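>>> Give me a 3D structure for the following:
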Amino acid sequence: MWTMIEGFQSLSHEEIDALVGAPALITILVGAADGEIDREERKWTERLLRTRTYNRPKELNEFYRVVVSDFWTKVQSEMDRLPTDVDARNSALSDRLEKLNPILAKLDVDLAADLYTGFVGLAEETAKASGGFLRIGSISAVESKWVKLPMLTPIEHHREVEDEDQDFDASDDSGD
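Predicted structure coming up:
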C-alpha cells in the first residue's frame, strides 16, 4: 500500500498523494507543452517510469510502483480537469508542482534529492521523446522552458550517488 512507502512516514496522506501525482503532472507539463502528448512521449515516459520500479535508487522502487499503477488513467484524469488553453494549463501545472517544495523539505535530504533528480530526469526524457534525429536536439523551445522544472527548488545529495544515466539507457531498447 502507498502509505507504507519507506521514507515517507513523516508525510500526510495528501502530501504522499501530491508526490505520487507529480510524475503525471510533469508528463503533462512537458509532454503537452506543445499542445498534446504524442505517442513517442507516452512510450518513453512509460518505459522510464517502469525501469524506476526496479532500478536505482532502490529506496524509490516502491514509490515508482505506485506511480506506474494506472499512470495513463491519472494523466487523462488530470488532462480532463485542466484548462484546455496550453498557457493556462502550464501555469496551473507549474503552480501545483511548486507546492511540492515544502513537502520535499520534510523528507530526508537524500530521499528528496533522489525524487527531485527523478522528476527532472522524467521531464528531460519526456521532452526528448519526440522529434529530432535519434532523439538528438529534440527538445522544442516551448518544452525547454519547463524541462528543468524551474518551479522546484533544486535539492542536492549529501551522500555520493552513482551516475543516474545508468538508470535508463535508451540504447537498451529491444526494438518494440
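>>> Please make it C-alpha for all contacts and neighbour counts, starting now.
Fine.
>>> Is K148 in a helix, a strand, or coil?
What DSSP: H, G, I helix; E, B strand; the rest coil gives for K148 is coil.
>>> for comparison, sequence B:
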Amino acid sequence: MNGIFLDLRDDEIDLMYRTPALIALLVAGADGKIDSREMRCAAKFVSEAQDFWTPYFHEVAERMPIIMERSRKEATEDLDLTMTRITVSLRQLNSVLPKLARQDAIKFYDFLLRLSKEVAGASGGIFGFNKISKEEELIINLPMIDNPAYFQPC
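Reported below is the predicted structural model:
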C-alpha cells in the first residue's frame, strides 16, 4: 500500500479492509432485508474501483464476499443488532481517517459515499422509480462518519 496505512494499528487496518463490506451491509439492511442484488452490486462496485489505492481494492474485492456472507448470517439472527454493531464499527473511522493523508482520507470517504448510493439504488422501486427507500435515504450520506474534508490540519 506504499505506506498509506503506515500510521495505523493492525485493528485500524483491519477496519479499513472491512469498511466497504460494512457500508454495503448497512445500506442494504436499512430497509429490513438484505437483498442479494445489493450485495452483488457492492462487490462489483468495489472490484471496479481502481481509481486510487489499487492494491487495497484488489484485496478488499477478495475479502468482501467472505465478510458480507459472515455478517449476513449474523444479520438473519438479529438484523437490528447487526446494524447497530456495523454503525459502531463505522464510527471508529472517525479516529482512523485523520491518521491518513488528508487527500487520501477525502478520496476514501467519497468512495464510501458512492458505494452507499450504488447499493441503495441496486434494488427496490417500481419501474426504476423510488429505488432508494426512506430508510436507506437516512443513511446513504453516512452520518456516522465525519467528512475528512472538514478535518483541521495538525
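>>> What would you report as the TM-score here?
The TM-score (TM-score structural alignment, normalised by the length of structure 2) is 0.86; 151 aligned residues with a CA RMSD of 2.2 Å.
>>> ok, so what distance separates the residue mapped onto F71 of structure 1 from structure 2 from P20 of structure 2?
Counting by TM-score structural alignment, F71 of structure 1 corresponds to M64 in structure 2. Going from M64 of structure 2 to P20 of structure 2 by CA to CA, to the nearest Å gives 8 Å.
>>> which one of those two has more residues nearby?
Neighbours per residue, other CA atoms under 10 Å: of M64 of structure 2 and P20, the larger number sits with P20, 27 against 24.
>>> where do the helices sit along structure 1?
13-31, 39-51, 61-68, 71-81, 86-98, 100-105, 109-128, 141-144 (DSSP state H).
>>> What is the third one packed up against?
Contacts defined by 3 or more CA pairs under 8 Å, 6 or more residues apart in numbering; DSSP states H and E place helix 61-68 of structure 1 against helix 13-31, helix 39-51.
>>> quick one: which of those helices is nearest V75 of structure 1?
Closest to V75 of structure 1 of those, according to CA to CA: helix 13-31, at 5.2 Å.
>>> what's the average distance of the closest one to structure 2?
Its matched residues in structure 2 lie on average 0.8 Å from helix 13-31 of structure 1 after superposition (mean CA distance after the TM-score superposition for structure 1).
>>> Average separation of stretch 102-114 of structure 2 from the aligned part of structure 1, please.
Averaged out, stretch 102-114 of structure 2 is 0.7 Å away (mean CA distance after the TM-score superposition for structure 1).
>>> Which stretch of structure 1 lines up against that stretch?
The aligned range for stretch 102-114 of structure 2 is 109-121, by TM-score structural alignment.
>>> next one: the matching stretch to chain centre, how far?
10 Å (CA atoms, centre = their mean, to the nearest Å).
>>> which outside residues touch that stretch?
7, 22-23, 26, 57, 59-60, 104-105, 147-149, 152, 154-159 (CA atoms under 8 Å, 6 or more residues apart in numbering).
>>> out of the residues you listed, which are buried?
A22, P23, I26, P57, E59, L60, L104, V147, K148, L149, L152, I155 (16 or more other CA atoms under 10 Å).
>>> What is the neighbour count of E14 of structure 1?
9.
>>> circling back: farthest pair within the buried ones among the contacts of stretch 109-121 of structure 1?
E59 and V147 (24.3 Å).
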